[in-house]
Structures are given as C-alpha cells and as structure tokens.
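Student: Predicted model and sequence below, questions to follow.
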Amino acid sequence: METAAEPLSSSDSNTRNTNPRIRVGIGGWTFEPWRDNFYPAGLAHSKELHYASRQLTAIEVNGTYYSTFKPATFAKWHNETPEGFMFSLKANRFATHRRVLAEAGDSIARFVDSGISELKDKLGPIVWQFMPTKVFEAGDFEAFLALLPREVGGLRLRHALDVRHPSFVTPEFVALARQYGCVPVCTDSDKFPAIADAEADFAYLRLMRSQSDVATGYKPAAIAHWAEGVRTWTAGERARDVFVYFINGAKERAPAGAMELLRQLGLRT
C-alpha cells in the first residue's frame, strides 16, 4: 500500500457511454430474481457479469465487504468487462466495524493490497461503510481518514464514506471528508442520513427506495429528477464524475431502474 497523505464500446452492447463522467449501475451481478427479469433465459451464471456490464456502466461490489479476493479475481473482472466500465468496491468491514477507527491501519492495508489494482482503469471509488451505530467522533474519524492511501500500484484512489448515524449530519464531518479528499455517500434511504457535499470532487449516490410495483423501481418522473441532478453535476465549468447505484429496496427492479436512468441521460438506446 502506498503511504497515506493529507466511451463504452462493445459489439454486443446497447450501452454507449458518451459522457465518461457518468456511471450508473447496480450492486453486484449475482441475484436469483434477476434471472427472471434481467438476464436472458438460460444464460449461464458464469456469463452474468459479461451481460450486466454491457447493459450498465458500473457495478458496486458487495462481496469485498465480507471476504478477501485474490488478485486473479480482480484481473478476471477487468478482462470480462468492456472498455469504460467501472467497479466500485466496498472495503472490507474489518476496517470500519471497530470501536476505535484509528486502529484500522492494518485492515486498510490488507484490503488495498489485496490486488484491487488489477482492475486498472476500471477501479472506481472505494466505499467505506460504517455501522448505523457508529457515532461521529471527530478526532477518531480524522485519524481513520489520515490512514486512507491516495494511490495503489500507480492508480489514484477515490474514497466514498457511507456513514449511517445521524450524528454525522454536521458541517464538521463534511469539512473533514473534504480535507482528506473523501466524499460522503448520498442516499435517499429513509433509514440513513442523506449527506451531500456540493464542493466534492465526485458524487456517489445510492438509490435505495425501489418499489416492486413499479417496473423500473422508481417512476419515470422520479428518475427524471435524478437525471437532471446528474446532468448538472457533470456539466459546466466544474464538470465532475458521478456514480449512481440502484442498490436496495425492491432489488429485483434495480437493473431496470439503472437502465432507465441511462436511457433518460441519452447513454442507452
């Protein structure tokens, strides 16, 4: 681990990311109900990543939160997905599920050095997810942020902070995140705080209110609202990257929601 310091193209794809600042996707690619309404009937499970990565432009990997993967696995993911695709990785929970965050250095190093650099240009933000019971303590949290590396294997790292306790809804937290080049995860969940930083270098959205009785999870008008926000964020003099994941709620609707957002953004035919 390095020392810490302060257009999609595929012959079988109907997705064309004409704005490389925008990534839209889902959480993971292995989910039984998707084999009824997203993946073609009879598609081999081993081909699901290949298929999903040609309908969407990003995937957030949850498995890295629970387990340690080998470099060869990250290399395989890189090779199976088209140019321009990106993976966001959830950092291993051993780094964030602890009473004293300042003691997370070894766990952070094990995760960052596990081979994630094999994703190369397809490595998106790393998501550090904290327990809903984790209260904001400025000193300890700053000590954690100071441990996060800026790069690994020559790749610049981007860090998204998924904090879930209402005590983080304070300008002090946002200022600390900004100081260390990190970005708060913004969610529309009614269970967790929605924290955004208008000055951040990128935006990370997790949409968690999909409804099972709506084909796209969110009604088209709601998706249009998010599309307008994405356009604003990625346009103008300070155009910045944005990552949007349909991640929870009625999970079976997530792929359709993501594809509808891509369609409304003009990034999918």
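Tutor: The structure has been received and is ready for your questions. Numbering: from 1, shown residues only.

Student: CA atoms for contacts and neighbours, from now on please.
Tutor: Will do.

Student: show me the biggest helix of the protein in terms of residues.
Tutor: helix 220-233 (DSSP state H).

Student: in it, what's buried?
Tutor: 220, 223-224, 226-227, 230, 233 (16 or more other Cα atoms under 10 Å).

Student: what's that helix in contact with?
Tutor: Contacts with helix 220-233, where a contact means Cα atoms under 8 Å, 6 or more residues apart in numbering, come from 22, 203, 239-242, 257, 260-261, 264-265.

Student: same check, this time on stretch 102-118
Tutor: Counting by Cα under 8 Å, 6+ apart, 1, 68-72, 74-75, 78, 91-92, 94-96, 98, 123, 140-141, 143-144, 147-148, 152-153, 155 sit against stretch 102-118.

Student: Just the buried residues from those residues, in ChimeraX please.
Tutor: Command for ChimeraX that selects the buried part of the contacts of stretch 102-118, burial taken from 16+ other Cα under 10 Å:
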select :1,74,75,78,91,92,94,95,96,123,141,143,144,147,148,152
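
Student: Show me where this protein has its helices.
Tutor: Using DSSP H, helices in the chain cover 34-37, 48-52, 63-66, 71-80, 105-112, 138-147, 171-179, 220-233, 254-264.

Student: then this one, side by side with the first:
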Amino acid sequence: MIYLGCAGWSISRTYAAQLAGEGSHLQRYARQLTAVEINSSFYRPHRPASYTRWAGAVPPGFRFSVKLPRAISHERRLVDCAQALAEFFAQCTALGSALGCVLVQLPPSLAFEPLLVERFMADVRKVYPGPVALEARHPSWAEAGPLMEQLQVALVGADPARFALDAQPRGWSGLAYWRLHGSPRTYFSDYPSTWLQALAPQLLARAEAGAATWCIFDNTAGDAALGDALELQTLLGN
C-alpha cells in the first residue's frame, strides 16, 4: 500500500470537479486519495471526538498522519515532554485503526543528540507503539540513520533537501515517508510531470520491499498539492 495525499484535505475550485460528489471535503477527498496529513495538530489540540468523526468519514483503507504539536518539538525541543505526549496521544489515537503514522517535524536549529532522541522515544513508546516519522532539518542529522533504524523511527525524505542524504527516506526500513514542500518556491510551486514520473518508481520500490510507504505533498499555499497528488496517483496506477 502506498499512502498518498496532501497536508490537509481542502478542495479548491480547480479540482472540485475531479473530487465531486456528496459529503464533506474530507469524504470527497478520501474517495480519491489514500492518506492525509493533519498539520493543524501542530498548532492546536483537537478533541478526541473530532478525530473519531474524521475516522468515521473515510473508507477502511484510508490513513491519517498526525503532526506532533510544536509545544513538544519546538518549544520543549523534545525535553521533559512525557505529560504533553500523553495528552497528545490521548487525543489522536481516537482515530483508531485510521491512525497510520505520527510525524515529528523538528526546528532547523535542533541538532542530532543521540541521548536526547533515545529519551524522547522512550517517552513516546510508553503511550504509542505505532509508526513514527521524523523530519529533521539540521545537517547533523545526516549521521542519525543507524540509531533511527535501531529505534524503529523513519527519517523523512524531503524536497527541497536541507542537507546531505535529506532527499531520501532513511532510518527504519519499515516506513518510508516523503514530504514534498514544493520547489523552487517552497509551499507554492507544483512539480513538473517529469519529476513526478521519476518519483513514482521510487515509491513503488519501497512498497514492494515491504515498507509502509507515504508520500505527502505540503505545497499547499495554493492548490499545487492536490494537483500533484492526483497526477502521481495516475502515474502509480492506483
């Protein structure tokens, strides 16, 4: 299974006809794509009832990725956050089986510190046994692959890449997670068809190797993300 979607499920007028039909934006979106990333959880908490409602709006195979709150990743910087983690997971695990992954995006200034990561993941595992993808943005994380494999944490492959090895998913081989922010204009630019054509076999190769394979378009400032996801879906033959 390849989990393909966008950072959010809003449907612009440009693609309304392709995602037509009855229901909410989420219901219409989930009939076409297989995953979505909830970014709003980074900024504010959501009630468990909201997560339950969203899970009830999508087909059985659809999956959500939920972004860890910035209070944990950016304000506490992964330190002394056991209580905050417990509160977050008490909310988002209301998705039930529709919770496919948790995304941890780190601030660009947060360097790789193995002991810090081990302590943080020990706190995470007390409340959540499922898949975790980590988007690091400091160059020192180029060295983090072996520890992430040991901790069963995937390192996000990002575009635009910020440092050596950043363009490809690394770390735990059981999960491959691409986050595509748009290039050359981050959050705005769409991807050329030739770029998507080169990406499609990479996703298929990871999925065929047994990895839970995610591809999330975060170029959502306009409507590029949804167009890119729909085009890539066609290239994958889904």
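Tutor: Looks like it came in fine. Everything numeric in this text was worked out from a predicted model, so none of it was measured.

Student: right, and the helices of structure 1 - which one's nearest Ala196 of structure 1?
Tutor: helix 171-179 (8.1 Å; Cα to Cα).

Student: Which elements pack onto that closest one?
Tutor: helix 138-147, strand 182-184 (3 or more Cα pairs under 8 Å, 6 or more residues apart in numbering; DSSP states H and E).

Student: What distance do you get for the aligned residue in structure 2 for Val135 of structure 1 to Ala209 of structure 2?
Tutor: Taking TM-score structural alignment as the criterion, the aligned counterpart of Val135 of structure 1 in structure 2 is Ala111. Distance, Ala111 of structure 2 to Ala209 of structure 2, by Cα to Cα, to the nearest Å: 31 Å.

Student: likewise Gly130 of structure 2?
Tutor: Taken as Cα to Cα, the span from Gly130 of structure 2 to Ala209 of structure 2 is 19 Å.

Student: Now render the helices and strands packed on helix 171-179 of structure 1 as a markdown table, adding distance to Val174 of structure 1.
Tutor: Shown next, in a markdown table, are those (distance: least, Cα to Cα, whole Å):
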| stretch | distance to Val174 of structure 1 |
| --- | --- |
| helix 138-147 | 11 |
| strand 182-184 | 7 |
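
Student: To Phe87 of structure 1, which of the ones you listed lies closest?
Tutor: The nearest among these, by Cα to Cα, is strand 182-184 at 16.7 Å.

Student: give me the stretch of structure 2 that the closest one matches.
Tutor: The alignment places strand 182-184 of structure 1 over residues 153-155 of structure 2 (TM-score structural alignment).

Student: Neighbours of the closest residue to Ala212 of structure 2 other than its chain neighbours, how many?
Tutor: The shortest distance from Ala212 of structure 2 to any non-neighbouring residue, by Cα to Cα, 6 or more residues apart in numbering, is to Leu175 (4.8 Å). Using other Cα atoms under 10 Å, Leu175 of structure 2 has 24 neighbouring residues.

Student: Hmm, Thr213 and Leu175 of structure 2 touching each other?
Tutor: Yes - between Leu175 of structure 2 and Thr213 there is a contact at 6.0 Å, judged by Cα atoms under 8 Å.

Student: In contact with Glu135 of structure 2: list those residues for me.
Tutor: 103-106, 155-158.

Student: Tell me how far Ser173 of structure 2 lies from Asp190 of structure 2.
Tutor: 28 Å.

Student: For these two, indicate the residue with more neighbours.
Tutor: Taking other Cα under 10 Å, Ser173 of structure 2 and Asp190 do not tie; Asp190 has more neighbours (23 against 18).

Student: right, and the more buried one touches Ala225 too?
Tutor: Yes - under the criterion of Cα under 8 Å, Asp190 of structure 2 makes contact with Ala225 at 6.9 Å.

Student: what sits in contact with each of these two?
Tutor: Asn219.

Student: Can you add distance to Glu143 of structure 2 and give the contacts of Glu135 of structure 2 back as TSV?
Tutor: Below are the contacts of Glu135 of structure 2 laid out as TSV (distance: Cα to Cα, whole Å):
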residue	distance to Glu143 of structure 2
Leu103	20
Val104	18
Gln105	17
Leu106	16
Leu155	11
Val156	14
Gly157	14
Ala158	16
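
Student: From those, which land in strands?
Tutor: Counted as lying in strands by DSSP state E, out of the contacts of Glu135 of structure 2, are 103-105, 155, 157-158.

Student: Pro82 of structure 1 contacts Ser53, doesn't it?
Tutor: Yes - the criterion here is Cα under 8 Å, and Pro82 of structure 1 meets it with Ser53 at 7.0 Å.

Student: Looking only at neighbour counts, state which of the two leads.
Tutor: When Pro82 of structure 1 and Ser53 are compared on other Cα under 10 Å, the one with more neighbours turns out to be Ser53, at 24 against 20.

Student: Can you tell me what the more buried one aligns to in structure 2?
Tutor: Using TM-score structural alignment, Ser53 of structure 1 pairs with Ala30 in structure 2.

Student: OK, contacts around that match?
Tutor: So Ala30 of structure 2 contacts 58-59, 62 (Cα under 8 Å, 6+ apart).

Student: mapping those residues onto structure 1, which are still in contact?
Tutor: Mapped onto structure 1 and checked by both residues aligned by TM-score structural alignment, their matches' Cα atoms under 8 Å, the contacts of Ala30 of structure 2 keep the contacts 58-59, 62.

Student: Now which residue in structure 1 aligns to Gly237 of structure 2?
Tutor: That one, Gly237 of structure 2, aligns with Gly266 by TM-score structural alignment.
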